[in-house]
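1. Next input, structure requested:
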Amino acid sequence: MKLNDQTYMGFLQSSLVNRTTHNVNVTTFFFLGFNSMAVYNLLLFTLVLIIYIVTICGNCLIIILIYYSKTLHSPMYFFLSQLSISDILLITDIAPNILHIVLHERTSISFSGCIAQFYVYGTIETFECFLLTVMSYDRYLAICSPLHYTSIMKQSLCIQLVLVSWIFSCSVTLISTLGVSQLEFCGPNDIDYLFCDMNPLMELSCSDTSTVQMKITLLSVPVLILPFLVIVVSYTYIVSTILKISSFSGRRKSFSTCSSHLIVVFIFYGTLIAVYLIPKEGQSQIISKIMSLLYTVFTPFVNPFIYSLRNKEIKDNLKMYIYTKGFLFKNFGKS
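-> Alright, predicted model coming up:
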């Protein structure tokens, strides 16, 4: 009988230890990165580093051109400068972490650092959804109501729209971030991803995630669905108005003012749909990680090229800026 009591007490003790260990929250996460492709790490590091540098330089150049060129002081270019700022913030939030993961196996991040990265990333992505919607409304007014454009789209309204977009983005993302931060993470603590995103964190949680998932699903309506519908309706009216223009040159000129924005919208929403809405069954982790690189690193990288290569005013101001700087440097060298 004593043996049975000792055995029973030992079983209770081991169960208590296991339960206590299970309920201890994880304080550190480890990124696995591309461990299965370690042979390509140096190539990937070089590629991401070049993209990061070019993205920062390209977007900063657009901001500088818009700020100093009086011909670019219009609502469309003001919103474009805000897009460049958000792209710089987005890639700075993600790229340095990816570079560190590629160089070092099993890179760690604290729980608070992971939540902070998730919040910054979510806020910027949400802001870009609203900003692209505002930009589509701006193009709608410029093409469909040109006589009322200057009286409606004043500088004060532009600033208010951007501020409201930032405030709403911070508030909406805070709701989902607080929900994720209150989840329990008991282990394992390996994130088989490149940064702290919603799906990898949900998969690691040992608590019920249904409430958080429901909140995020409901928040996707004002954040993704409604802005996308506004963009679709705006461009439906825009295309309809352009087709009514009698001259080919007039149609071409009108469409050229919004084609760059339309391409950016297509790339932005296309990558988000591919990552978050397409079912993951049968999709390898490598493909999932590459897709994450598309909308966090590649999109901010291509945006400056899309707007600079397809926009005559930006190209002209860029040539003038380079010529002026070159002229100044030449005179400085002679003196």
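2. rest of the way, CA atoms for contacts and neighbours
-> Will do.
3. ok, which stretches of the stretch 1-150 of the chain are strands?
-> With DSSP state E, counting those that start in this stretch applied, the stretch 1-150 of the chain shows strands at 28-31, 107-110, listed in chain order.
4. And those: which comes nearest Gln285?
-> strand 28-31 (12.8 Å; Cα to Cα).
5. For Tyr121, see how far away the nearest residue to Thr126 once chain neighbours are set aside is.
-> Leaving aside its chain neighbours, Thr126 sits nearest to Ser169 (5.4 Å; criterion: Cα to Cα, 6 or more residues apart in numbering). From Ser169 across to Tyr121, the span is 11 Å (Cα to Cα, to the nearest Å).
6. on that earlier part again, okay but the residue nearest to Thr126 is in contact with Val120, surely?
-> No: between Ser169 and Val120 there is no contact under Cα atoms under 8 Å: 10.0 Å.
7. okay, which residue is most central for this protein?
-> Glu125 (3.9 Å; Cα atoms, centre = their mean).
8. for the strands of the stretch 1-150 of the chain, which one sits closest to Leu204?
-> Between these, strand 28-31 lies closest to Leu204; by Cα to Cα that is 10.0 Å.
9. Next, the structure of the following sequence, for comparison with the previous one:
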Amino acid sequence: MWETEARNISIGCVWPKNNRTARGTEMLQDADYQFRFLLPELAVPALICLFVLLTVFSLAVNALTLSSIGRSDDPSWQPRFTFCRNLMLSDLLQTVTFGPAVIHCLIHRRTMVSSSWCYVQYFVGSASVFTSLVTITCMALERYLYVCYAIYYVVILTERRLRQILAAVWVYSISISAVMISLLLLRGAEDKSDSTVTMGLLCEPDVLEQHMGSPRPLAIFRKFFGAFTLLLCLLVHAFSYFRMYKDARNAVVPFNAVNVKARRTVVFYCGMLFLQLLPLLIKKPGPTATAAALHVSLLILLLVPPCINPLVYGLRNAEVRLALSSTILSPCCYDDRMLHCL
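-> From the prediction side, this is the model:
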């Protein structure tokens, strides 16, 4: 009798393990099926190479720019350096969150599984995107003050105000992301899908919200603050660059070459702004082949801005190039007029 009871107990203890194994196998099969629906096998190696290239390039150029530009002896350069460092930090955070996750899914040929790491991607990704967008908006205002109010520039953008602005940028972005993840966990738990496998390679908002049943309060909140931030960014850029171009044109009317250069600069930064905003403008429809293509395109576009931001807002500026040169060539120091080798 004791032997029979022992066998029954041991059999009963094996069942949960078998159930966990079966559920794990079923989950992986579901993830493999969703992956095959998203991507043809022939496209996977090319996408792996593309995402690895974007991730490595973004990490390298952002880390180099962030570590090279420090404090400037010229107070008029310090605000630009401060905003540039903040943008590089946000881009690094975005790249580390998005790049490895997508590469892991592509290598293992399966979609993202809903887990704690998925919620971390949702929170950190949303916060970094909002931070980059608001930082670029502040950089447009900083250029406007530098060009149009050069006499009062240093008085307006003091170190204390710069710290307050950066703190407000991060508090704004993190607060929005915290409310979004709270609404997702509270409201989405009621309509959550039975499957633990999402329909994407990354837990970006559309994918995770669809998996959680598309909670209406979250959709309203995200669209409202997303539209508000987007509109604010567009208005600030339009106002700042229009005023800068207008003042520069009035000041140097006889010099057509200068006007052409100013016009090209404005068009260039407007194009870079559009590229920065493009991931926010893509709306993914239902589970169709078009939706799969848009999802992959969105993932690529999420990694493109962190690659170009250091080049556009960092290395393109003479002050930043000067700081990079002085860091790389440590025996030499630069001022704003000439190079002095020690």
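10. hmm, back to that, the residue nearest to Thr126 of structure 1 corresponds to which position in structure 2?
-> Aligning on TM-score structural alignment places Ser169 of structure 1 opposite Ser173 in structure 2.
11. looking at the alignment, what does Thr131 of structure 2 pair up with in structure 1?
-> So, by TM-score structural alignment, Thr131 of structure 2 is matched to Phe127.
12. now swap in Arg23 of structure 2 and tell me
-> That one, Arg23 of structure 2, aligns with nothing by TM-score structural alignment.
13. How many neighbouring residues does Arg23 of structure 2 have?
-> Other residues near Arg23 of structure 2 come to 12 when the count uses other Cα atoms under 10 Å.
14. same question, Val102 of structure 1
-> 27.
15. so it sits right up against Leu47, yeah?
-> No: taking contacts as Cα under 8 Å, Val102 of structure 1 lies outside contact range of Leu47: 11.1 Å.
16. residues touching the residue mapped onto Leu53 of structure 2 from structure 1, list them.
-> Under the alignment (TM-score structural alignment), Leu53 of structure 2 pairs with Ile50 in structure 1. For Ile50 of structure 1, no residue meets the contact criterion (Cα atoms under 8 Å, 6 or more residues apart in numbering).
17. all helices of the stretch 101-250 of structure 2, in order?
-> For the stretch 101-250 of structure 2, helices defined by DSSP state H, counting those that start in this stretch occupy the ranges 116-148, 153-156, 159-187, 205-211, 216-251.
18. can you tell me which of the ones you listed comes nearest to Pro285 of structure 2?
-> helix 205-211 (9.6 Å).
19. List the buried residues in that closest one.
-> By neighbour count on 16 or more other Cα atoms under 10 Å, the buried set for helix 205-211 of structure 2 is Pro205, Asp206, Val207, Leu208, Glu209, Gln210, His211.
20. Give me the residues contacting it.
-> Residues contacting helix 205-211 of structure 2 (Cα under 8 Å, 6+ apart): Ser114, Tyr122, Ser126, Leu184, Gly188, Lys192, Ser193, Thr198, Met199, Gly200, Pro215, Lys284.
21. buried subset of those residues?
-> Buried among these by 16+ other Cα under 10 Å: Ser114, Tyr122, Ser126, Leu184, Gly188, Lys192, Thr198, Met199, Gly200, Pro215, Lys284.
22. Among the residues you listed, which pair sits farthest apart?
-> Within these, two members stand farthest from each other by Cα to Cα: Ser126 and Lys192, at 20.6 Å.
23. Let me see the contact set for the closest residue to Pro75 of structure 1 other than its chain neighbours.
-> Spatially, and ignoring its direct neighbours in sequence, Pro75 of structure 1 is nearest to Cys158 (6.6 Å; Cα to Cα, 6+ apart). Listed by Cα under 8 Å, 6+ apart, the contact set of Cys158 of structure 1 reads Pro75, Phe78, Phe79.
24. Cys158 of structure 1 matches what in structure 2?
-> So Cys158 of structure 1 corresponds to Leu162, using TM-score structural alignment.
25. Kindly report the same for Ser145 of structure 1.
-> Under TM-score structural alignment, Ser145 of structure 1 pairs with Tyr149 in structure 2.
26. Over to Val239 of structure 1?
-> In structure 2, Val239 of structure 1 lines up with Tyr245, judged by TM-score structural alignment.
27. Excluding sequence neighbours, find me the nearest residue to that match.
-> In space, Tyr245 of structure 2 is closest to Ala262, 6.4 Å off (Cα to Cα, 6+ apart).
28. Run a quick neighbour tally on the one you found.
-> Using other Cα under 10 Å, Ala262 of structure 2 has 18 other residues around it.
29. again with Leu294 of structure 1
-> 17.
30. likewise Ala248 of structure 2?
-> Other residues within reach of Ala248 of structure 2, judged by other Cα under 10 Å, total 17.
31. tell me the contacts of it?
-> Contacts of Ala248 of structure 2 (Cα under 8 Å, 6+ apart): Asn259, Ala262.
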